[in-house]
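Peer 1: Predicted model follows, preceded by the sequence.
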Amino acid sequence: MARTGGGGSDPLPRVLDVPSSTSPPVPVRRHGWRDDLGSEALYELDRRGASGVLVYLFCWLGIAVSFDLFDQTPALAWSATAVMVAIASVRLVVHLSFPAMIARDPVRARQAHAVMPLLNGLTLSVVTSFALRWEPAAAAHAALVLVAGIVCATATMVFAIDPVIRLGMPLTVLGPYTLVLVVGLHAADLLMTLLILVFAVYVLRASEHVYRDYWTSQSRGAELSDRAAQLQQLSETDALTGVANRLHVDRQLHEEWARTRRDGDQLSLLLVDVDHFKSVNDRYGHPAGDLCLREIAAALVGSAQRTSDLVARWGGEEFLVLLPDTGPDDAHVVAERMRQAVAALRPLVGSTELRVNCSIGVVSVSGSWMAAHGPAAAVALADDALYTAKRDGRDRISVAVT
């Protein structure tokens, strides 16, 4: 069938401003104890901590065995071992059940995850403090201080994306030991205290960069994902009418065609053409034609009703409606509803109310028919039916026979 004039040229979609490396810094949100970090960050924390579940226990057992602490200080050695075994067991249970915990209550999952390494650090600090002041354990003091420093720096960096652990780890690992040093009031102890404070400040400052880098990248990633979704939507949307464009509906048609053919269902197509649209453009101008197309598109979308139905601008003043799982009777009902909705429109151009009508070609195909034909054949049948509706007087529906 001959196509009549279009509704004016479509404006090009606005180009989105995608963040670049020179974009201003993204504000980093500060997370409190009761804040939800988000499932992605929680899974990342669990992944980072999984390899360290038994590290504290093995480090302690290595030192205790090397310096014969189970014989020299059995109460301290066995007590610390029992505590670390208990914490490691709980950490292992938390790790194995973490996905379920996140699904149930992400805030409590985060809190449970944060408490475990802090308790490990606190236990190590208490043992190191005993070694500082208790003669039977003094031989292991230097090794414990070295391990405590390494654990403090490593765990703070590894878990820096959670500010509770980032701030809590230096406090729990270094705090009790520093307190014991200060109480001693010896010059050497005060110097050691100063070195620990400098070390703690360094670790906190360094971990601040890790925290900021992670959450800045998360913010950037979320922003880029949103922009990508917007660009995807723009690429699938007709800029004038806001409905799907031909590229999108053509892709959806092929997908539905394959699904319908596989499942043996029915698929219906409606080809809608605005009657005498060229005369609207010629008499009132392209802006009036664009107004009519926008209102007609809205009327068609409002008449489709199901979320699976797709209304698209096929070209010019033509629209293609895709109706999955729809037979000929139901397709005719939808077509009639659309015809009446368009006929009820009164686009206002200045002080003039326009009357618009449409003709609709309907085709319904089954899986067996699809086995021998492609989507283009169905569209051609709908176009033939539309031509019949135009020939028979317009403002009517014609159903193709397959």
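Peer 2: Happy to help now that I have it.

Peer 1: When you work out contacts or count neighbours from here on, use the C-alpha atoms and nothing else.
Peer 2: OK.

Peer 1: tell me which element residue 384 is part of?
Peer 2: helix 375-391 (DSSP states H and E).

Peer 1: List the contacts of that helix.
Peer 2: When contacts are defined by C-alpha atoms under 8 Å, 6 or more residues apart in numbering, helix 375-391 is touched by residues 1, 253-254, 257, 269-273, 359-363, 365, 395-400.

Peer 1: Wait, residue 337 touches residue 301, no?
Peer 2: No: between residue 337 and residue 301 there is no contact under C-alpha atoms under 8 Å: 10.9 Å.

Peer 1: Checking residue 345 next. Helix, strand or coil?
Peer 2: coil (DSSP: H, G, I helix; E, B strand; the rest coil).

Peer 1: Kindly apply the preceding question to residue 269 instead.
Peer 2: strand.

Peer 1: Okay, it and residue 312: tell me how far apart.
Peer 2: Applying C-alpha to C-alpha, to the nearest Å, the value for residue 269 to residue 312 is 11 Å.

Peer 1: repeat for residue 108
Peer 2: 47 Å.

Peer 1: swap in residue 218?
Peer 2: Distance from residue 218 to residue 312, counting by C-alpha to C-alpha: 35 Å.

Peer 1: Give me the more crowded residue out of these two.
Peer 2: residue 312 (27 against 16; other C-alpha atoms under 10 Å).

Peer 1: Quickly note the distance from the more buried one to residue 151.
Peer 2: From residue 312 to residue 151 the distance is 61 Å (C-alpha to C-alpha).

Peer 1: Please apply the same query to residue 263.
Peer 2: 59 Å.

Peer 1: which one of these two has more residues nearby?
Peer 2: For residue 263 versus residue 151, the count of surrounding residues by other C-alpha under 10 Å is larger for residue 151: 21 against 11.

Peer 1: quick one on the thing from earlier: go through the helix holding residue 384 and flag the buried ones.
Peer 2: By neighbour count with 16 or more other C-alpha atoms under 10 Å, helix 375-391 contains the buried residues 378, 379, 381, 382, 383, 384, 385, 386, 387, 388, 389, 390.

Peer 1: about what we covered before: where do the contact lists of residue 269 and residue 312 overlap?
Peer 2: 320, 321.

Peer 1: longest helix of the chain?
Peer 2: For the chain, the longest helix by residue count, based on DSSP state H, is helix 187-236.

Peer 1: just checking, next helix/strand downstream of that helix?
Peer 2: Assigned by DSSP H and E, the successor of helix 187-236 is helix 246-263.

Peer 1: in the stretch 51-200 of the chain, which spans are helices?
Peer 2: For the stretch 51-200 of the chain, the helices defined by DSSP state H, counting those that start in this stretch occupy 55-66, 69-72, 74-104, 106-133, 141-158, 163-184, 187-236.

Peer 1: Pasting the second one now:
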Amino acid sequence: MAAEAIVHQPEGSDAWLRVWRDIVKRAMPGIFIYPIFWAVIAASSGFHKLHPALSWSVVAALTGISIVRLINAIYLTRVQPEKRQVWQGLFWFGILAHSGIYGSMFALSLLSGNAQFSLLMAFSGAGIVAGGVNSFSPSRNLAYAYAIVFLSPGIVVALWSQDLWVEAGFIVTYLFYMWNLVRQQNAEYWVSLNNERTLALQSRTDSLTTLNNRRYFDEKLKELCHLSSRDHMNLSILVLDCDFFKAVNDKYGHDFGDECLRQVANVLTTNLPRATDVCARYGGEEFSIILAGTDLQGAQLVAEKIRNKIEKMEIKYKNITTKVTISVGLVSVRLDNFEVGLPERLFKYADEALYLAKEQGRNRVVCSVASTALQAGKVKTASL
């Protein structure tokens, strides 16, 4: 999996999901290639006439495994992270079962005395192995295991038979070639994926504070509104603004103002209760937070904790020391259904609560009336 390939690989459930989505997508076209190739080769070479029971048994086994793999592929990228090991293990089982059975039939073809059967199995086996290691190369261990399980029966049979030393040499050489191919393709995959993730991170990150930016916040708010509506959960949004920040910039300069924003951002990230909470610089001196699964009381506690920490914090930069305060507007509702425009309306309620906090004297937390008077799906723009 992710930890199996090379250094600098991303970790966590998101990385795992991305890698296995790629592997499943790559492997999908070849799921039924095994029973199809075997049936065609056994019939065209005459092998099925000499060994009908074995031929049909192999067709049945390969087809059954293909069906299991198809079902597994459909569900693998949908499972919860805590259940992924079971489905990933089943994926491995299907891959290695296919390679083991087909590889054993290839080994049998070396002893069959049927030149056409041996030739077709050799050509098809070489192509299947090459395609397989390419498909599974994001997981280097899986690709290695696949090639070894597929080719080992042929190597053993060729070495055991004293007149197949040349064939044994070819198979071993091909295995080493596949081994090196896996290493190269695995490295290329992870370099490409890391570059992609770096660009994605840059596109969603505020360069000054290293918080998420407005674009990411808006995308995440929409996603969490969908999820919270589906699960009938609470969702809280906080909008925070530094009080009299223009005066700070005018008095101390923009360099000091930038440092002030960085230190405020640090307080926000270090005082959020969960790693899954979303914190972003929404623009200028305004920040925004999403607390999924948090009710009004919990959101108020978080907001007051942050407000209190910032009020007591001293901003120090180049022999200059000052203090700042923040005003906070929040909305917290239980979402029962999703409507078009719901994320925007909820953010507007929190933003309007922020303006009320400013009007009431700043350095305070104000809750939107939507938090107590309204339910998601019933909210109206004119409610406030």
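Peer 2: Great, that's in hand. Remember, it's a predicted structure, so these values are computed and weren't measured experimentally.

Peer 1: TM-score of the superposed pair?
Peer 2: Scored by TM-score structural alignment, normalised by the length of structure 2, the superposition of the two chains gives a TM-score of 0.64; 322 aligned residues with a C-alpha RMSD of 4.5 Å.

Peer 1: Among the contacts of helix 375-391 of structure 1, which lie within helices?
Peer 2: 253, 254, 257.

Peer 1: Tell me who's in contact with the closest residue to residue 237 of structure 1 other than its chain neighbours.
Peer 2: Excluding the flanking residues, the one nearest residue 237 of structure 1 by C-alpha to C-alpha, 6 or more residues apart in numbering is residue 244, at 4.4 Å. For residue 244 of structure 1, the contact set (C-alpha under 8 Å, 6+ apart) comprises 236, 237, 238, 310, 311, 312, 313.

Peer 1: ok, how many other residues are close to the last one?
Peer 2: Right, the one you point to is residue 313 of structure 1. Around residue 313 of structure 1 there are 26 other residues, counting by other C-alpha under 10 Å.

Peer 1: Which helix or which strand is home to it?
Peer 2: Using DSSP H and E, residue 313 of structure 1 falls in strand 310-315.

Peer 1: Provide the aligned range in structure 2 for that strand.
Peer 2: Aligning strand 310-315 of structure 1 against structure 2 (TM-score structural alignment) gives residues 278-283.

Peer 1: By how much does the matching stretch deviate from structure 1 on average?
Peer 2: In this overlay with structure 1, the average offset of stretch 278-283 of structure 2 from its partner residues is 1.7 Å by mean C-alpha distance after the TM-score superposition for structure 1.

Peer 1: which residues sit against that stretch?
Peer 2: 206, 209, 211-214, 216-217, 220, 265, 268-269, 287-291.

Peer 1: Selection in PyMOL covering whichever of these are buried, please.
Peer 2: To isolate the buried ones among the contacts of stretch 278-283 of structure 2 in PyMOL, judged by 16+ other C-alpha under 10 Å, type:
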select buried, resi 206+209+211+212+213+214+216+217+265+268+269+287+288+289+290+291
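
Peer 1: Excluding chain neighbours, what is closest to the counterpart of residue 364 of structure 2 in structure 1?
Peer 2: In structure 1, the residue matched to residue 364 of structure 2 (TM-score structural alignment) is residue 396. Sequence neighbours aside, residue 359 is the residue nearest to residue 396 of structure 1 in space, at 5.1 Å (criterion: C-alpha to C-alpha, 6+ apart).

Peer 1: and that neighbour, what does it touch?
Peer 2: Residue 359 of structure 1 is in contact with 272, 273, 274, 275, 339, 386, 389, 390, 394, 395, 396, 397, counting by C-alpha under 8 Å, 6+ apart.

Peer 1: where's it relative to residue 132 of structure 1, distance?
Peer 2: In terms of C-alpha to C-alpha, residue 359 of structure 1 sits 92 Å off from residue 132 of structure 1.

Peer 1: next one: residue 313 of structure 1
Peer 2: For residue 313 of structure 1, the distance to residue 132 of structure 1 - C-alpha to C-alpha - is 80 Å.

Peer 1: One more: residue 39 of structure 1?
Peer 2: Taking C-alpha to C-alpha, one finds residue 39 of structure 1 at 42 Å from residue 132 of structure 1.

Peer 1: between the two, who's got more neighbours?
Peer 2: More neighbours surround residue 132 than the other of residue 39 of structure 1 and residue 132, with 21 against 16 (other C-alpha under 10 Å).

Peer 1: What distance separates the opening and closing residues of stretch 256-273 of structure 1?
Peer 2: OK, stretch 256-273 of structure 1 end separation, C-alpha to C-alpha: 23 Å.

Peer 1: can you pull the buried residues of it?
Peer 2: 256-258, 260-261, 265-273.

Peer 1: With stretch 273-288 of structure 2 instead?
Peer 2: By neighbour count on 16+ other C-alpha under 10 Å, the buried set for stretch 273-288 of structure 2 is 278, 279, 280, 281, 282, 285, 286, 287, 288.

Peer 1: out of these, what pair is the most spread apart?
Peer 2: 278 and 285 (17.0 Å; C-alpha to C-alpha).

Peer 1: want to throw the helices of the stretch 51-200 of structure 1 into a markdown table with distance to residue 305 of structure 1?
Peer 2: Shown next, in a markdown table, are these (distance: least, C-alpha to C-alpha, whole Å):
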| stretch | distance to residue 305 of structure 1 |
| --- | --- |
| helix 55-66 | 59 |
| helix 69-72 | 76 |
| helix 74-104 | 34 |
| helix 106-133 | 37 |
| helix 141-158 | 51 |
| helix 163-184 | 48 |
| helix 187-236 | 20 |
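
Peer 1: Please name whichever of the ones you listed is nearest to residue 284 of structure 1.
Peer 2: helix 187-236 (29.0 Å).

Peer 1: For the closest one, enumerate the helices and strands it packs against.
Peer 2: Where contact means 3 or more C-alpha pairs under 8 Å, 6 or more residues apart in numbering; DSSP states H and E, helix 187-236 of structure 1 is packed against helix 141-158, helix 163-184.

Peer 1: Mind checking the ones you listed for the one nearest to residue 287 of structure 1?
Peer 2: Here helix 163-184 is closest among those (C-alpha to C-alpha), at 56.6 Å.

Peer 1: hmm, who's touching that closest one?
Peer 2: 31-33, 114, 117-119, 121-122, 124-126, 128-129, 148, 152-153, 155-157, 159-160, 189-190, 192-193, 196, 200, 203-204, 207, 211.

Peer 1: how about 6 Å then?
Peer 2: 114, 118, 121, 122, 125, 129, 152, 156, 160, 189, 193 (C-alpha atoms under 6 Å, 6 or more residues apart in numbering).
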